[in-house]
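In: The following comprises the amino acid sequence and a computationally predicted model.
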Amino acid sequence: MNKKIIPRRTFIKSSALLGAVSVFGTGCMNVSNSKAEKTGEGNRKGPNMVFVFPDQMRRHAMGFMKQDPVITPVLDDFSKESIVFTHATSTHPLCSPYRGSLFTGLYPHQSGLTTNCHSTRKDVYLRREAITLTDILAKNGYDVGYIGKWHLKTPDEGKGYKGPWIPREDRHGINFWYSWSDKHQNNFNPSYWKNDAQQHELIVPGRIWSAIHETDVAVDYIHNRNHEYRDDNNPFVLFVSWNPPHDPYTKDDVPEKYYDQYGDATSRELLNRDNVIYSKKTERAAKHARGYFASVTGIDDQFGRILQALRAANLEENTLVVFTSDHGEMLGSHELMTKNQFYEESFGIPMLMRWKGNLIPRMDDLLIGTPDLMPTLLSLLGLENGIPDNIPGKDLSKAVLNKKDAHRPEIARYYNASNNARGLRTHDMTCFFERNNNKSNDFLFNLKEDPYQMNNLAEEMPHVLKEFGIETRDWLNSVKDDFSNYKKERSYLNTIPT
């Protein structure tokens, strides 16, 4: 077995840029924004961006990756024109924490979004005073549109996870607003608030798959006929946040035309990963695999409609297109379902970027995590001077642009305040420390020799575990994370082996 690891001094060099941060009592990091204040309206001719992120789509669920037996002809073709980031990760693979990091460049304990927004979790929401990606875009002359699931505000009392109405002052510079009210993941009976509609003024489009309807709106936004959606004199950024392929995955939750494309495929043919062990625990995955992949195929089809709209509107050359997801889906691997796990099926996400004439299409193993997206995207759009000071997210635009002097991280962080684990991923290995309910589990996997993470080497290779433990503890100290869960019940920092 190859026991070579990256020396700790390399890790320390990689993490030295993080620096110390200060945190408000509300849980929102105090970020100096001196550079952002200087940018003003100076980027009105910048490129556009369309950022598409379906919910719960794993990296393996793209046909060109040759892993899941999924039908994605649009993404297969798009990948030939794009950078495919083969090692992109969701730092905290859960909806609200991901979105908090995407928009702020912060870790969950800094953004205040340490778990999913829920009516019983009053302190879990995106702070009004937070400096976000969309705030900076708006400040610099961009029209900003948002379509679909928001999932960054505490729902009303007794509403559970139901999407709440968002007042304009909490929309962070977004000037076209089309927010899904999230009726308990009901993909065929969606309802929406548009722009300044009051809480009772919902748009109910009837029985239509939510992703199809939201794509209808996105296509209209791109074409912008009659100047209804944005100012044609301004560059624009459009976020499209589809709920599918989020569960439920029954036949009734996805259009029949996508479901039927999988013919008579059996669950064993669909769940082809070596770490799917058939047992009582995986019955749900076996039952719903076809629905999940059918939803992915539906998303692929809708993404094609967005690309076609850009083409028809002659916007392809000046538009950065990003396709990614907030986290993956276990789908029976390791006898688990859904997300919020450190395994690759949950932690690993699709990420493709296309900007014709500016980005060289390729497969790229850049270790890019969620907090890195905000500064990287701003820099790609020419707004590097607007990146807030002291955020832990790193500007990786030089690596994206394939420049020789680019910083390429040697680790990606894993942060989970819900299941309470912390850890890291290198190109070759993953290491995680899970602490919850008086349980103490350490995990170490060699991804080169064990890509399905079935052989835990923590006891066999204690020296490697210790090296990663020291690095993880140094990182947690640098960002003032005491390694506790979102309820702050106790700190586990001193339990990491060092």
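Out: Perfect, thanks for sending it.
In: Please make it C-alpha for all contacts and neighbour counts, starting now.
Out: Noted.
In: hey, where'd the helices end up in the stretch 201-350 of the chain?
Out: Here the stretch 201-350 of the chain has its helices, by DSSP state H, counting those that start in this stretch, at 210-223, 256-259, 267-270, 283-312, 344-347.
In: which residues in the stretch 1-150 of the chain form helices?
Out: 8-15, 34-39, 73-79, 95-104, 108-111, 133-139.
In: and the spatially most central residue of the chain, what does it touch?
Out: Centroid check for the chain by C-alpha atoms, centre = their mean gives Asp326 as the closest residue, at 2.7 Å. By C-alpha atoms under 8 Å, 6 or more residues apart in numbering, the residues touching Asp326 are 53-57, 90, 93-95, 98-99, 349.
In: change it to 10 Å
Out: With contact taken as C-alpha atoms under 10 Å, 6 or more residues apart in numbering, Asp326 is in contact with 53-58, 89-99, 102, 241, 339, 346-350, 370.
In: what about the nearest residue to His223 once chain neighbours are set aside, distance to Val219?
Out: In this structure, His223 finds its nearest non-sequential neighbour in Ala313, 6.0 Å apart by C-alpha to C-alpha, 6 or more residues apart in numbering. Applying C-alpha to C-alpha, to the nearest Å, the value for Ala313 to Val219 is 10 Å.
In: let's bring in a second model and compare:
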Amino acid sequence: MAFALPSRPNLLFLMADQMQAAVLDDGNPCLTPNFAALQARGIRFTRAHTPNAICSPARASLMTGLLPHNHNVWTVTHTVRPDRAVLRPARHWAEELRQAGYRTGYFGKWHVEHTEEPGRFGWETSATAASPQVLEAVGRAGQRMSEGRWQHEGWLTPRPGYTSHRFCGVTEVPPEERGLGIHVSNAASYLADVTTGQDPWACFVSVLEPHDPFFTGREAFDRYNGVDVSVSPTLRDNLIGRPEIYARARAPWRDWNEEDHRNAAVCYYASVTEIDTLFGRLLDQLEAAGQADNTIVVLTSDHGEALGAHGLYCKNYGAGEEIYRVPMVLAGPGIKSGRESDVLVGLQDLHPTLLDLLGLDSPENPDSSSFADLCRADSEQLADDRCGYAEYEGTRFQLTQRILWEGDWKYVFNGFAHDELYNLADDPHEECNLLADSDQGSAEADRLLSLIWGRIKETGDLTLLNSQYPALQIGSVGPEAAL
């Protein structure tokens, strides 16, 4: 609901790609001093989840507030023909800001829909990763990287018919001269302009890191000398009771030893540290311009990264928390500082939340709900009715999944294998699937699946809703059991 503001706030939206929420957790070895400072003056939601495990669907949900089955971007747009994964007409929150008189600028990775034209969706100024001038600059940096000296490389040995990949490594090219720095520099130039004007503004900075391959610079990598970086505790998980495709997906890393996995983790964390450094400069610029007190800052990512959990990397297979839990920090006017909340929120919920925080009306839809009141609260408010929800249809290989979080419970409906049920309080690393022996599990499992059917029905997920055909009755309970 809109509310009166003495001066309409600005918005600085900082978005990483494939950055898992754990990098902000207490005790994690990742070095992020600027993110920690931002959290100290705002609120962090420790149980924020993406509605989808891959880039385009998650980003389209962020922009529209809709789940993928409603905005229609089911997969990454660069892998399908232009007539597939077409974004349906839906009002983006940037369009609402433009209508309210905001100046809007978008810089970096877009990957929301096929055209790569943010201007069609409310962004007045843009320089995306697909812009000719950006491509040229990034191309020059890439050439220097390929011709330059590499250290701490992690190569994957391909099986016949597949190409080899440098999955991680340390380059001599500093981040300021790579894509990361180019996008942040473009945003900094934009901020230098809009912060001198009278109009409210919104600046979205979207970097491609720490998405694989995990490339980082020497300076950031060396900061981890003496830092205790361990491999995932589930790296050697036997995956008993989990879908067989998860084990198949570990094949590219089959020859790696413990040191290879640790090296990949250090490269990943160092890449995050580079993001922290460059985003920190934007925050310093905001402070120097005297606009920090009237600017809402958001830090998040489109999805996470497995980073060796259960022997997996990337995000294409598995419903693990490493993939679905994303960082979520908000700070600025009206937001209480120095707080953490374990209330379940989703990336798509940012659509109504941002509009609420900026004093604008937010549309109502069953796919997302504002958590602005939680940002403003002096203390944690009861929100026991909030569940987390995500949906996945695979990438190149179709793997239907629907995921529900409720309290400590997590239920994964698998349309291609037996389902998964975890109690995250008892089993935070998801090593014991409570439905391993049978999908005809407990009354608790049936209740959670009924809640999934409820979300499917409430949000109009017609494909799964129309599964009364006898050959499709694979659940322990069906659509009519919806709660």
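Out: Alright, I've got the coordinates. Predicted model only: the values in this text are computed from it and were never measured.
In: quick revisit: in CSV, list the helices of the stretch 1-150 of structure 1 along with distance to Leu447 of structure 1 and mean neighbour count.
Out: Formatted as CSV, the helices of the stretch 1-150 of structure 1 follow (distance: least, C-alpha to C-alpha, whole Å; neighbours: other C-alpha atoms under 10 Å):
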stretch, distance to Leu447 of structure 1, mean neighbour count
helix 8-15, 18, 15
helix 34-39, 40, 16
helix 73-79, 24, 18
helix 95-104, 24, 27
helix 108-111, 26, 28
helix 133-139, 33, 22
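In: okay, those in JSON lines with distance to Ser119 of structure 1 next?
Out: Below are the helices of the stretch 1-150 of structure 1 laid out as JSON lines (distance: least, C-alpha to C-alpha, whole Å):
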{"stretch": "helix 8-15", "distance to Ser119 of structure 1": "36"}
{"stretch": "helix 34-39", "distance to Ser119 of structure 1": "33"}
{"stretch": "helix 73-79", "distance to Ser119 of structure 1": "36"}
{"stretch": "helix 95-104", "distance to Ser119 of structure 1": "13"}
{"stretch": "helix 108-111", "distance to Ser119 of structure 1": "18"}
{"stretch": "helix 133-139", "distance to Ser119 of structure 1": "25"}
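In: Is Asn275 of structure 1 in contact with Glu335, as I believe?
Out: Yes: judged on C-alpha atoms under 10 Å, Asn275 of structure 1 makes contact with Glu335 at a distance of 8.2 Å.
In: So the two - more neighbours on which side?
Out: Glu335 (18 against 15; other C-alpha atoms under 10 Å).
In: Trace the more buried one over to structure 2, please.
Out: Matched by TM-score structural alignment, Glu335 of structure 1 corresponds to Gly311 in structure 2.
In: Enumerate every residue touching that match.
Out: Shown in contact with Gly311 of structure 2 (C-alpha under 10 Å, 6+ apart): 231-239, 246-247, 249-251, 253-254, 261.
In: What remains of those once you look at structure 1?
Out: On the basis of both residues aligned by TM-score structural alignment, their matches' C-alpha atoms under 10 Å, what survives of the contacts of Gly311 of structure 2 in structure 1 is 234-237, 250-251, 253-254, 261.
In: Out of the residues you listed, which two sit at the greatest distance?
Out: Thr234 and Ala251 (16.0 Å; C-alpha to C-alpha).
In: What's the local residue count around Arg311 of structure 1?
Out: 12.
In: That one maps to what in structure 2?
Out: Here Arg311 of structure 1 is matched to Glu287 in structure 2, going by TM-score structural alignment.
In: now Ile349 of structure 1
Out: Using TM-score structural alignment, Ile349 of structure 1 lines up with Val326 in structure 2.
In: go on, His151 of structure 1?
Out: When structure 2 is aligned by TM-score structural alignment, His151 of structure 1 is paired with His111.
In: what's the longest strand seen in structure 2 aligned against in structure 1?
Out: In structure 2, taking DSSP state E as the definition, the longest strand is strand 201-210. Matched against structure 1 by TM-score structural alignment, strand 201-210 of structure 2 falls on residues 236-245.
In: ranges for the strands of structure 1?
Out: Using DSSP E, strands in structure 1 cover 48-52, 83-85, 143-148, 176-180, 192-194, 236-241, 319-324, 351-354, 362-364, 412-416, 421-425, 429-436, 439-446.
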